[in-house]
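Undergrad: here are the coordinates; sequence isn't available:
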């Protein structure tokens, strides 16, 4: 029976897959990537909150205030209803 110093091809395959998986996880868990993802998420949330606040303020205006900016009560209510599409 002959012995070789090279491992069998089947024994090398799982090690390569494991290295690829760890490499992909390592790329995702880089501090810069995490910080960028958190910044993007917080920016989106802040924008969502600002839009909701603006739409609530629009709905709270009187009819005279709405006419001053060229809107009707129906326009303000429709704009407020659109905020639920953001969820």
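TA: Looks like it arrived, so ask away. Note that the structure is a prediction, hence the values are computed from the model and not measured.
Undergrad: contacts, neighbours, all on C-alpha from now
TA: Fine.
Undergrad: buried sites along the longest helix belonging to the chain?
TA: Scanning the chain for the helix with the most residues, using DSSP state H, yields helix 31-60. Using 16 or more other Cα atoms under 10 Å as the test for burial, helix 31-60 gives 52, 55-56, 58-59.
Undergrad: Looking at those residues, which is nearest residue 44?
TA: Nearest to residue 44 among these, counting by Cα to Cα, is residue 52 at 12.3 Å.
Undergrad: tell me the contacts of that closest one?
TA: Taking Cα atoms under 8 Å, 6 or more residues apart in numbering as the criterion, residue 52 is in contact with 80, 83.
Undergrad: distance of it from residue 80?
TA: Per Cα to Cα, to the nearest Å, residue 52 is found 8 Å from residue 80.
Undergrad: Take this one as well and set it beside the first:
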């Protein structure tokens, strides 16, 4: 009969292995969502940049151009100030 230096398996080992497997699955599921989160953040940032650019462009229009689209200088400045609420 051969003896080994390894201890005999205990009844807790299968439970620990199952817990480890479950935590690995949980981590994998969380990591699976990271690309989607990055895309969402990138989309929001791109939208923020586009809105800021549009509001700056609106502010750069002349009073006559603003009047053509039915706005006043005060309306354009108010809309531009709303850009800072996005931050």
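TA: Noted; the coordinates are in hand. All figures in this text were calculated on a predicted structure; none of them were measured in a lab.
Undergrad: TM-score of the superposed pair?
TA: After superposition, the two chains reach a TM-score of 0.73 (TM-score structural alignment, normalised by the length of the first structure), with 79 aligned residues with a Cα RMSD of 2.4 Å.
Undergrad: Now flag whichever of the buried residues of helix 31-60 of the first structure is closest to residue 87 of the first structure.
TA: The closest of these to residue 87 of the first structure turns out to be residue 52 (Cα to Cα; 10.6 Å).
Undergrad: roughly how far apart are that closest one and residue 72 of the first structure?
TA: Note on residue 52 of the first structure: its distance to residue 72 of the first structure, by Cα to Cα, is 19 Å.
Undergrad: Also residue 15 of the first structure?
TA: Taking Cα to Cα as the measure, residue 15 of the first structure falls 67 Å from residue 72 of the first structure.
Undergrad: more neighbours, the two?
TA: More crowded of residue 15 of the first structure and residue 72, by other Cα atoms under 10 Å: residue 72, with 16 against 11.
Undergrad: Verify the contact between that one and residue 63 for me.
TA: Yes. Contact criterion Cα atoms under 8 Å: residue 72 of the first structure and residue 63 qualify, at 7.0 Å.
Undergrad: residue contacts, residue 86 of the first structure?
TA: Residue 86 of the first structure neighbours (Cα under 8 Å, 6+ apart): residue 48.
Undergrad: what does residue 42 of the second structure give?
TA: With Cα under 8 Å, 6+ apart as the criterion, no residue contacts residue 42 of the second structure.
Undergrad: Looking for the alignment partner of it in the first structure.
TA: In the first structure, the residue paired with residue 42 of the second structure is residue 42, using TM-score structural alignment.
Undergrad: how far away is its match from residue 62 of the first structure?
TA: 33 Å.
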